[in-house]
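Student: model this:
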Amino acid sequence: GAALETPPLDPPPPPIRIAANLPYNVGTELLVRWLTPKDWPPFWQSLTLMFQREVAERIVAQPGSKAYGRLAILAQWRADARIVLSLPPGAFTPPPKVSSAVVHLDALPEPRFPADAAILSRVVAAAFNQRRKMLRASLKGISPDIEAHLTAAGIPPTERAEQVSLEAFCTLAREVAKA
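Tutor: Next up, the predicted model:
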């Protein structure tokens, strides 16, 4: 069946390592589902997945880079992620129009920094939804006291999302949760 519509099978006993060349049009959605289960640690120990090169770069991106965003935070909050192989279009028959890369993710036993998953997801989504705006503007819908929360988290309210570290986003999520 379609991977996005088929419920996962009962997983075999651990350790489970998933290796897949996912269809590029659903690869990100499947990765997000595997990174956001209700309970952590997940049923899988590692993921080795092929993506379009630009998506792979977004998964492993660091703050300050153009590729840094929600996917990097989501992946790096709960896993160690790295690109292990890059492939040109000519490696496939027929060759696609894009380059590819294989990303390996090892699940962490617990998230890298404490934060409520739902609040972190909401904060990060709002921050990167308008990534060129200052955080005080892009996050104003999260809380009426967002500037105070940003300051308490050690983040200048004039900062832009792509400059904020994973740890700082987790700190901000904890501050918002207190309210």
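Student: alpha carbons only for contacts and neighbour counts from here, please
Tutor: OK.
Student: and Lys66, how many neighbours?
Tutor: Residues lying near Lys66 (other Cα atoms under 10 Å) number 12.
Student: which residues does it contact?
Tutor: Glu162 (Cα atoms under 8 Å, 6 or more residues apart in numbering).
Student: that one should be in a strand, yeah?
Tutor: No: Lys66 is assigned coil when assessed by DSSP: H, G, I helix; E, B strand; the rest coil, not a strand.
Student: mind checking how far the nearest residue to Glu167 once chain neighbours are set aside is from Phe51?
Tutor: With sequence-adjacent residues excluded and distances taken as Cα to Cα, 6 or more residues apart in numbering, Glu167 is closest to Phe113, at 6.3 Å. With distances taken as Cα to Cα, to the nearest Å, Phe113 is found 26 Å from Phe51.
Student: how about this one, so we can line them up?
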Amino acid sequence: MPDLPPLREVIARYGLSASKALGQNFLFDSQLLDRIAAIPGDLQDKAVLEIGPGPGGLTRALLKAGARVTAIEMDDRCLPALAELSDAFPGKLSVIHGDAMKLDHGEIMGEPFAVVANLPYNVGTALFTGWLGGEDWPPLWTSLTLMFQQEVAQRIVAKPGGSAYGRLAVLAQWRSSAQLAMKVHRSAFTPPPKVMSAIIHVEPGQMPGGVSAKTLEKVTAAAFGQRRKMLRQSLKSVPGALSAMEQLGLDETRRAETLSIDEFVSIARILS
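Tutor: Okay, here's the model as predicted:
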């Protein structure tokens, strides 16, 4: 292993500070970062995509775990620190300066890959739903290990019946397994965010037959977009949804949070 200077020293040398506009919060605890890098399992010679590496704290842990890392970073202030890390691990780190929201990750990676990232808070959910969407399944990514605000993480793994259960839970669980892998205290970050964080781990599973992802997304968006209303009101905007509920013997006076993921999938299957 290369003898790397402490991350705090690297940040001081390049005059880096976390940008609130970019949703950045830096992690310095190397033991914590190693634990995060271990969540996806053995990464030896595995392709890993990291979004928003910042000065490279998690990147170090992934490289130490033997991964071949492609890191997308839009903050040009962090590029010299990442270049230093790339030099320390020849051929193991590729840094792309760009906006991860505008890039085709599958095209960039070109092979099955794991995603491991302390996602910038301001784009985390949008990136996550992008990875979960689309008709092509299974996806090229083999797992998602992602840091979110704890409230968002709880929404991703929520079960029916509670206030946290919503569109994110359905999208994350209808053809994948999602679990809360680790909670991270706000004090672990620099600067400390106002909220607690958590890491979720998602692995793709079997896609139910006869279902369009686009249709399911449309149904859940309508149902949870007016979650306080009965489904006979919230699903009126989706042609055929109420007759699908009737066909399935589902009570249209129920609210979205009471429907199981299988029930949403069944509605989407009829509409598909």
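Student: before we move on, back to that, more neighbours: which of Phe113 and Phe51 of structure 1?
Tutor: Looking at Phe113 of structure 1 and Phe51 with other Cα under 10 Å, you find the greater number of neighbours at Phe51, namely 26 against 14.
Student: quick one: neighbours of the counterpart of Thr93 of structure 1 in structure 2, just the number.
Tutor: The alignment partner of Thr93 of structure 1 in structure 2, by TM-score structural alignment, is Thr190. Thr190 of structure 2 is flanked by 14 other residues according to other Cα under 10 Å.
Student: number of residues surrounding the equivalent of Asn118 of structure 2 over in structure 1?
Tutor: Aligned by TM-score structural alignment, Asn118 of structure 2 pairs with Asn21 of structure 1. Using other Cα under 10 Å, Asn21 of structure 1 is surrounded by 11 other residues.
Student: Val60 of structure 1 and Arg82 touch, don't they?
Tutor: Yes: look at Val60 of structure 1 against Arg82 with Cα atoms under 8 Å: they come within range, at 6.0 Å.
Student: hang on, isn't the match of Asn118 of structure 2 packed against Phe51?
Tutor: Yes: if you go by Cα under 8 Å, Asn21 of structure 1 and Phe51 touch, sitting 7.5 Å apart.
Student: ok, average deviation of the longest helix seen in structure 2 from structure 1?
Tutor: If you go by DSSP state H, structure 2 has its longest helix at helix 213-225. Mean deviation of helix 213-225 of structure 2 relative to structure 1 after superposition (mean Cα distance after the TM-score superposition for structure 1): 0.8 Å.
Student: which residues in structure 1 does that helix match up with?
Tutor: With TM-score structural alignment applied, helix 213-225 of structure 2 matches the range 117-129 in structure 1.
Student: in the matching stretch, what counts as buried?
Tutor: Ala117, Ile119, Leu120, Ser121, Val123, Val124, Ala125, Ala126, Ala127, Phe128 (16 or more other Cα atoms under 10 Å).
Student: need the residues that contact that stretch.
Tutor: Residues outside stretch 117-129 of structure 1 that contact it (Cα under 8 Å, 6+ apart) are 69-70, 74, 135, 138-139, 142, 160-162, 169-170, 173, 176-177.
Student: and Phe51 of structure 1, what's its match in structure 2?
Tutor: Matched to structure 2 by TM-score structural alignment, Phe51 of structure 1 sits across from Phe148.
Student: part of a strand, is its match?
Tutor: Yes: counting by three-state DSSP, Phe148 of structure 2 is located in a strand.
Student: those strands in structure 1, which residues are they?
Tutor: Along structure 1, the segments classed as strands by DSSP state E run 17-21, 46-52, 79-87, 100-107.
Student: can you list these in TSV and add distance to Ala152 of structure 1?
Tutor: Converted to TSV, these look like this (distance: least, Cα to Cα, whole Å):
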stretch	distance to Ala152 of structure 1
strand 17-21	40
strand 46-52	35
strand 79-87	27
strand 100-107	30
